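Engineer: Have a look at this prediction, sequence included:
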Amino acid sequence: MLGPQTMQHAHGKPPFLAGLGGFRALAVAAVLVGHAASWLTPLPGLPALHAPLARLTQCGLSGFFVLSGFVLQYNYGARPITGLRGLGRFATARLSRIHPVYLLLLTVSLTDIFIRFGRPWEVPGFCQSVLAALTLTQSWFFVAEAPSVYPLAWAVSTEVFFYLLFPILTRGVSALASRRAACCAGLAALGAAVGLDACISAHWPALFAWALRAHPALAGDQPRLAGLLFEWLTYTSPYCRLFEFIAGMATARLFVLGGRPPAWLAPAAATLLAVLLCVPAPEDWFFFAILKNNALYAPALAALCLSLAVRPPSFASNRLISHIAGASLSIYLVQPFALEPWKHLFAPTGPLWPMAALAGMAATIAAGILLARFVEAPAARWIGGRRGKNARGETL
């Protein structure tokens, strides 16, 4: 029987992995459910009930970063990206999938800002925010005073940062010659994330003092500055999240080298995720608050990703699941426009909030699938000069 690496060489390209589509659909559903609970329900006022759903959003985004590393390493690991031509093809393939639908929705967001505020360019930092959004670098820097013109797009900006480093990172990951080495590399990446989180926890007073010096305009509102710094440093910036991406790359290398996890690994990983999502933690445990913003779920997610790649679940072949997986980027980006408006139709504190949440999620999925079909996929084919469907299914 051919192993994954042998199949790759025999056919000239990696075979399609249906299980990853199921993983991607689960990740985007987790983010969508978490946002619906926060935006369209009264649950934020009930911390004990809302906490697992808020963690669900964090878990889903971590899943995207792990999966992104897996998919890129799986697709490009056997063919190093070299030379300006190779780098250009890689960059075109990545941005052609992201930029068209992103720029369309960014334009919608900016139009809404101009309609509501009239002269937004007079707001300090607005033009800087627009430039950062256009170049997808908004999550790379901490600019507390600048208003965000498209807050949800931070995850795409963080992904673009990963793409810049991938041609370098893949050389090291592809050089791992054994399953033990690949496993150790993934564990080392996650260990580095935990170590960085520990450093942030230990040096938080010094980090906040630096932020106060760098942003004196917010000295009169220190709680707000602390919240912005904490969110950027531990959640939205690419510097802590990079280790999840590398763990996904190492997991893909383990898969290519023939790593076949035991059948019990998938249910064990799912059980661990459920425990991490549902079991309450002390509210004053600062280190845990940092950890759950990035690397807490990554080990179980990497194990689940490997298991589903080897043994695709039956639901992964479902037509709706396939559509959701293929439209995951568009579904994620369209949430502010298709999900949040439902709170104006049904009061989140009224008796119909379950209807608002379900209708909003259904509308978001439908809008995302339509965007993927009529904007995202056609634009990617046009920019890349390809015809027909992208056989490799490379998406966020």
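Structural biologist: Now that the structure is in, tell me what you want to look at.
Engineer: Every contact and neighbour count from this point should use C-alpha atoms.
Structural biologist: Will do.
Engineer: quick one, helices of the stretch 201-350 of the chain?
Structural biologist: Listed in chain order, the helices of the stretch 201-350 of the chain (DSSP state H, counting those that start in this stretch) span 204-214, 222-231, 238-256, 265-278, 286-291, 298-310, 319-326, 328-338, 342-345.
Engineer: got the end-to-end distance for stretch 74-87?
Structural biologist: For stretch 74-87, the separation between the terminal residues is 17 Å (Cα to Cα, to the nearest Å).
Engineer: before we move on, the earlier item: burial-wise, tell me which of the helices of the stretch 201-350 of the chain comes out on top.
Structural biologist: When you average the neighbours per residue for each of these (mean count of other Cα atoms under 10 Å), helix 238-256 leads with a mean of 28.
Engineer: what is the orientation angle of that helix with helix 298-310?
Structural biologist: Per axes from the mean of the first three to the mean of the last three Cα atoms, to 10 degrees, the angle that helix 238-256 makes with helix 298-310 is 30 degrees.
Engineer: packing partners for helix 238-256?
Structural biologist: Contact analysis of helix 238-256 by 3 or more Cα pairs under 8 Å, 6 or more residues apart in numbering; DSSP states H and E lists helix 4-11, helix 47-76, helix 154-174, helix 179-202, helix 298-310 as its packing neighbours.
Engineer: Whichever strand or helix holds Ala37 - contacts with which helices or strands?
Structural biologist: Remark: Ala37 resides in helix 18-40, with elements defined by DSSP states H and E. Judged by 3+ Cα pairs under 8 Å, 6+ apart, the packing partners of helix 18-40 are helix 47-76, helix 298-310, helix 319-326, helix 328-338, helix 342-345, helix 353-371.
Engineer: at 6 Å instead, please
Structural biologist: Based on contacts counted as 3 or more Cα pairs under 6 Å, 6 or more residues apart in numbering; DSSP states H and E, the elements that helix 18-40 packs against are helix 47-76, helix 298-310, helix 319-326.
Engineer: Using JSON lines, lay out these together with distance to Val101.
Structural biologist: Shown next, in JSON lines, are the helices and strands packed on helix 18-40 (distance: least, Cα to Cα, whole Å):
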{"stretch": "helix 47-76", "distance to Val101": "18"}
{"stretch": "helix 298-310", "distance to Val101": "27"}
{"stretch": "helix 319-326", "distance to Val101": "14"}
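Engineer: Comparison target, given below:
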Amino acid sequence: MSTNRKPIENLKPLTSLRFFAAFMIVVWHSVMFYPWFAGVPSFLTHGVSFFFVLSGFILTHVYTSKKPSGYFGFIRDRLARLWPVHIFALCFLVMFVRPDAITFDGEGLFAKSVQLALNLTLMQSIFPFDKIMFSWNAVSWSISTEVFFYLAFPFLVIGIRKNWAIKLLVAIFISTAFVFAMTAFSKTQTGQEVGINMFYAAYSNPLFRGVEFVLGMSLWVVWDKYIRNYEASYLVWSAVEIVAVLFAAWWICYGAEHAISYLGDFESPRLMANTMGSAWVFAILIGAVASGRGVVGSILSNRVLVYLGEISFSIYMIHQVLLKVFAYSFSKDLQVTPLMYFSALLFLASASYLMIEKPAQRLLRSNKKPKEQEVATQGAQLQNVS
């Protein structure tokens, strides 16, 4: 990277948004084990969609400002951010969760050993079976999907400022074609014989979910060109940010379900809407608060929220394992409270971030940055969105 490049702008509000995306998933998964949040909207599952849009946005923000250290150096750097915490979560699962509650069990492709191999290599997201996709640490399917986005990103980012619209349209076409093809195949005799389920065939597949990542990339281009330097008062930006937050909250709680009801019995469109129908809402929210020029941006730039955003990847990777620990590895007479669970989760996530995630990044990244090339922590903090 040449030394005359501008430092990468530190978009602190987006670091904090990572925590809220992770928290959406944590709350939803807790309902499977405890009645703490009974009645929460099912569209909290769209927190994963939030991650994918954020990931596309941040990677584009970083790598249009600095040159990656070659294709394989880029992949190595990305894996250095994901794989160590992934391995830590797997070890934590094996050590502290009752053996019969660790993962699915079966024969052939569904054997525990095969599932483990696919998990270790982060390949599980391309297999259209829930017993593989959600095996071992179930949430790791999303970082498996993210790895495939990383493989494509160096090619997608080429000329992104000029051809973002074409790439977004192609991603939409690929996603739509894939889900219609999987829907048709799942109804054939062959599809039924191998147990293909339309939902699981598409849910984690990078070809299907790639539109969310490319939407994030495209959003960055629009934000950089039209929003980033738009002159408006603090009051105006505050109003824009508050409206974006309220709209996102309304959509997750009420709007998404109401909108999807109009799709009736159309299987493929319903699958797409149920899986990633909130991506455009998250794009609006990200575009509104990224610069942090209003009251919401100021709040999201708070040091505590930024730190929670920094440890959000560890929160995401550990949270379901910890739920299993409390639910299956302790006495059933133990009354687990939200305070007990979330205190333990924040402690473990902080330990994982400080003792595994950050040291592993320093050890495994492809090259060392000279001091004059050090940028704000944005690049280091946000590139592990998943």
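Structural biologist: Right, received. Where do you want to start? Everything numeric here is computed off the predicted structure, so don't read it as measured data.
Engineer: Of the helices and strands packed on helix 238-256 of structure 1, which is nearest Trp285 of structure 1?
Structural biologist: helix 179-202 (9.9 Å; Cα to Cα).
Engineer: quick one, that closest one and helix 154-174 angle?
Structural biologist: Going by the same axes, to 10 degrees, helix 179-202 of structure 1 makes 140 degrees with helix 154-174.
Engineer: Distance from the chain centre to helix 179-202 of structure 1, please.
Structural biologist: 19 Å (Cα atoms, centre = their mean, to the nearest Å).
Engineer: buried sites along it?
Structural biologist: Applying a neighbour-count criterion of 16 or more other Cα atoms under 10 Å, one finds 179, 181-190, 193-194, 196-198, 200-201 buried in helix 179-202 of structure 1.
Engineer: that older thread, which of the helices and strands packed on helix 238-256 of structure 1 sits closest to Ala91 of structure 1?
Structural biologist: Closest to Ala91 of structure 1 of those is helix 154-174 (Cα to Cα; 7.8 Å).
Engineer: mean deviation (superposed) between that closest one and structure 2, please.
Structural biologist: Compared with structure 2 after the fit, helix 154-174 of structure 1 shows a mean deviation of 0.7 Å (mean Cα distance after the TM-score superposition for structure 1).
Engineer: Give me the contact list for that helix.
Structural biologist: Residues outside helix 154-174 of structure 1 that contact it (Cα atoms under 6 Å, 6 or more residues apart in numbering) are Gly77, Ile81, Leu136, Thr137, Ser139, Pro238.
Engineer: Excluding sequence neighbours, find me the nearest residue to the aligned residue in structure 2 for Ala269 of structure 1.
Structural biologist: Under the alignment (TM-score structural alignment), Ala269 of structure 1 pairs with Ala244 in structure 2. Distances taken as Cα to Cα, 6 or more residues apart in numbering place Leu285 nearest to Ala244 of structure 2, at 5.2 Å, with adjacent residues excluded.
Engineer: what residue of structure 1 takes the place of the one you found?
Structural biologist: Alignment note: Leu285 of structure 2 maps to Leu304 in structure 1; criterion TM-score structural alignment.
Engineer: shouldn't that match be in contact with Pro267?
Structural biologist: No: assessed by Cα atoms under 6 Å, Leu304 of structure 1 is found out of contact with Pro267, at 8.3 Å.
Engineer: that older thread, now do the match of Ala269 of structure 1 against Gly264 of structure 2, distance only.
Structural biologist: Using Cα to Cα, which is the criterion applied here, Ala244 of structure 2 is 28 Å from Gly264 of structure 2.
Engineer: Now which residue in structure 2 aligns to Ser328 of structure 1?
Structural biologist: Aligned counterpart of Ser328 of structure 1 in structure 2: Ser312 (TM-score structural alignment).
Engineer: coming back round to it: would you reformat the helices of the stretch 201-350 of structure 1 as TSV and include distance to Leu152 of structure 1?
Structural biologist: As requested, those are exported to TSV (distance: least, Cα to Cα, whole Å):
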stretch	distance to Leu152 of structure 1
helix 204-214	23
helix 222-231	13
helix 238-256	14
helix 265-278	22
helix 286-291	20
helix 298-310	21
helix 319-326	19
helix 328-338	7
helix 342-345	17
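Engineer: quick one, which of those helices is nearest to Glu376 of structure 1?
Structural biologist: Checking the helices of the stretch 201-350 of structure 1 against Glu376 of structure 1 by Cα to Cα gives helix 328-338 as the closest, at 7.5 Å.
Engineer: now that closest one, how far from the chain's geometric center?
Structural biologist: Mean-position distance between helix 328-338 of structure 1 and its chain equals 12 Å (Cα atoms, centre = their mean).
Engineer: which residues sit in contact with the spatially closest residue to Thr183 of structure 2 that is not a sequence neighbour?
Structural biologist: Of all residues not flanking Thr183 of structure 2 in the chain, Met198 sits nearest, at 5.2 Å (Cα to Cα, 6+ apart). Contact partners of Met198 of structure 2, counting by Cα under 6 Å, 6+ apart, are Met182, Thr183, Ser186.
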